[in-house]
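S.K.: Got a predicted structure plus its sequence, pasted below:
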Amino acid sequence: MKVFITILALAVASASAYESVVHPKDIIKAEKIQGRITNGYPAYEGKAPYTVGLGFSGGWWCGGSIIGNTWVLTASHCTGGDGVTVYFGATWRTNAQYTHYVSSGNFIDHWVDDIALIRIPHVDFWSMVNKVELPSYGQRDDQFQDSWAVACGWGGTYDGSPLPDWLQCVDLQVISNNECASVYGNTIVNTNIICVRVTDGKGTCQGDSGGPLVSHDGNKLIGVTNFGSASGCQYGHPAGFQRVTHHLDWIRDNTGISY
């Protein structure tokens, strides 16, 4: 059983003091496969060419980010089943530029933190399918506090809405880990986590797990969608992501990618 189950158990145990968390993948879904960005805006074609959809053989949907010609970065709690269909260059989720099926033998889970790699067949880059750069090693101590970033994914625009398949994006402001920990506690919000403020119901939600958080300044991948408030995506509590700068060594050791 994966580590994220333990994290959720710890969160529930401390619910009297802190808000509990839930992975976006595990929020109760409607009958159709879905992702969600709440109260975001429709993305124009080619806005986020690094964003991929991940349709796992077990029937769930997640997001991911292309970080190299043969690598996608996502969340560990997403990986499972016999494999995954990767949707490349999709603005309308089911109308990708092309897809590749990848077997589970190509999944590399971190096993401690909620982050994973998927080895993919070589893809060539162009305007609709491209990589997003990681932060450089010189940025590894950058907390990105108060900076703005964009998260993208597929799905509805507010709780209970119809669920469009058009790619949605939302601009979010990074907050300090202290502010985030005041809601979820230090057990959840450790040095591997980066959080964003959820205001006016704008944030990530079900199906967005594993998707990208990319800085406005420099267009660097700074987060991988991990968790939100168990009270609801639009409740106003922060959303949490794996902090990519925390994992630069692990990514380099497994992929050879570094800056």
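M.R.: Structure received.
S.K.: Please make it C-alpha for all contacts and neighbour counts, starting now.
M.R.: Fine.
S.K.: Quick one: residues in contact with stretch 11-31.
M.R.: By C-alpha atoms under 8 Å, 6 or more residues apart in numbering, the list of residues contacting stretch 11-31 from outside reads 8, 60-62, 77-78, 182-185, 187-188, 204-209, 226-231.
S.K.: also this one, for the comparison:
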Amino acid sequence: MKLIVFLALVAVAAANVLPSELNKVVPVKDMTRPGKVEGRITNGYPAYEGKVPYIVGLSFNDGGHWCSGSIIGNTWVLTAGHCVNTANHVLIYYGASFRHEAQFTHWVSRSDMIVHPDWNDYLNNDIALIRTPHVDFWSLVDRVELPSYNDRYNSYAGWWAVASGWGRTDNDSGMSNYLNCVDVQVMDNNDCRNYFGGYYITDNTICIDTDGGRSSCNGDSGGPLVSHDGNRIIGITSFVGWEGCTASKPAGFTRVTGYLDWIRDHTGISY
């Protein structure tokens, strides 16, 4: 009996091991300063015009940093909390294939940005909303649907999804001018937790397998991870491991199904 109790305590300790004892995460926000950390789409492919009409480019603080987001309604964009956390304002690029060649743009102030109140430095609850001027939908600018409430307990492990962004195409390149996509497979959260530890990987995290160096961070922070089956946004690009984007290590996203109530309460959008 004592041995069983001891093993149980060891298992609990391992699940909550301090981040310094495992692999630290790196947020994938692009900073316009020396030593910047950049998002990447690695070993992906160029997105044809209109393939991912829901993605938007987000230039915060007059180019201070760059992220991506997803249109989820006529007046709402979904993105990562760490993108918005220090922002004063943002210029939103709609319908762009080349990063700065949008169909149109909107400028939005800090007062129309909502960061999840429980966001923290471990990138838990890494989600934010941006209220925008009204946008009409068409082939190059369109919304992506949220998961339905029926999917709120779906782990998505083994599912295939597409991620998109304007980030690096390899570890040594700069930002990509052209929008890229990559197809990736969702992995089991326990396998991801074994790599990053329980402080970073919670029930509201979703991870992808980056075998072969296929996009360990899936584009810029805040960008979409959209399921092949159903074409719904299941993740928001959040972080990669410190080893970089072609190391074939897990990449972390905010699990959208964990925040359906929070999104609905602020936007009125639900399925």
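M.R.: That came through, no problem. Please read all numbers here as calculations on a predicted model, not as lab measurements.
S.K.: Kindly provide the TM-score of these chains.
M.R.: Once superposed, chain against chain, the TM-score is 0.90 (TM-score structural alignment, normalised by the length of structure 1); 248 aligned residues with a C-alpha RMSD of 2.2 Å.
S.K.: After alignment, which residue of structure 2 pairs with residue 107 of structure 1?
M.R.: Following TM-score structural alignment, the counterpart assigned to residue 107 of structure 1 within structure 2 is residue 113.
S.K.: Confirm for me that that match is in contact with residue 132.
M.R.: No: contact criterion C-alpha atoms under 8 Å: residue 113 of structure 2 and residue 132 do not qualify, at 9.2 Å.
S.K.: what's the counterpart of residue 153 of structure 2 in structure 1?
M.R.: Residue 153 of structure 2 maps onto residue 141 in structure 1, by TM-score structural alignment.
S.K.: How about that match: what's its closest non-neighbour residue?
M.R.: The shortest distance from residue 141 of structure 1 to any non-neighbouring residue, by C-alpha to C-alpha, 6 or more residues apart in numbering, is to residue 245 (7.5 Å).
S.K.: which residues does that neighbour contact?
M.R.: By C-alpha under 8 Å, 6+ apart, the neighbours of residue 245 of structure 1 are 135, 137, 139-141, 222.
S.K.: among the residues you listed, which ones are buried?
M.R.: Among those, those scoring as buried are 135, 222 (criterion: 16 or more other C-alpha atoms under 10 Å).
S.K.: Kindly indicate which of the contacts of residue 245 of structure 1 lies nearest residue 92 of structure 1.
M.R.: Distance to residue 92 of structure 1 across those (C-alpha to C-alpha) is lowest for residue 222, with 24.7 Å.
S.K.: That closest one matches what in structure 2?
M.R.: Per TM-score structural alignment, residue 222 of structure 1 is aligned with residue 234.
S.K.: Assumed that match was part of a strand.
M.R.: Yes: counting by DSSP: H, G, I helix; E, B strand; the rest coil, residue 234 of structure 2 is found in a strand.
S.K.: residues near the nearest residue to it once chain neighbours are set aside, how many?
M.R.: Closest residue to residue 234 of structure 2 apart from its sequence neighbours, by C-alpha to C-alpha, 6+ apart: residue 256 at 5.2 Å. Residues lying near residue 256 of structure 2 (other C-alpha atoms under 10 Å) number 23.
S.K.: What of residue 60 of structure 1?
M.R.: 21.
S.K.: Give the equivalent position in structure 2 for it.
M.R.: Counting by TM-score structural alignment, residue 60 of structure 1 corresponds to residue 65 in structure 2.
S.K.: From residue 10 of structure 2, how far off is the closest residue to its match other than its chain neighbours?
M.R.: Excluding the flanking residues, the one nearest residue 65 of structure 2 by C-alpha to C-alpha, 6+ apart is residue 31, at 4.5 Å. Distance of residue 31 of structure 2 to residue 10 of structure 2, computed by C-alpha to C-alpha, to the nearest Å: 40 Å.
S.K.: hmm, back to that, higher neighbour count, residue 113 and residue 132 of structure 2?
M.R.: Neighbour count, other C-alpha under 10 Å: between residue 113 of structure 2 and residue 132, residue 113 has more, with 22 against 19.
S.K.: Just list the residues touching the more buried one, thanks.
M.R.: Contacts of residue 113 of structure 2 (C-alpha under 8 Å, 6+ apart): 84, 128-131.
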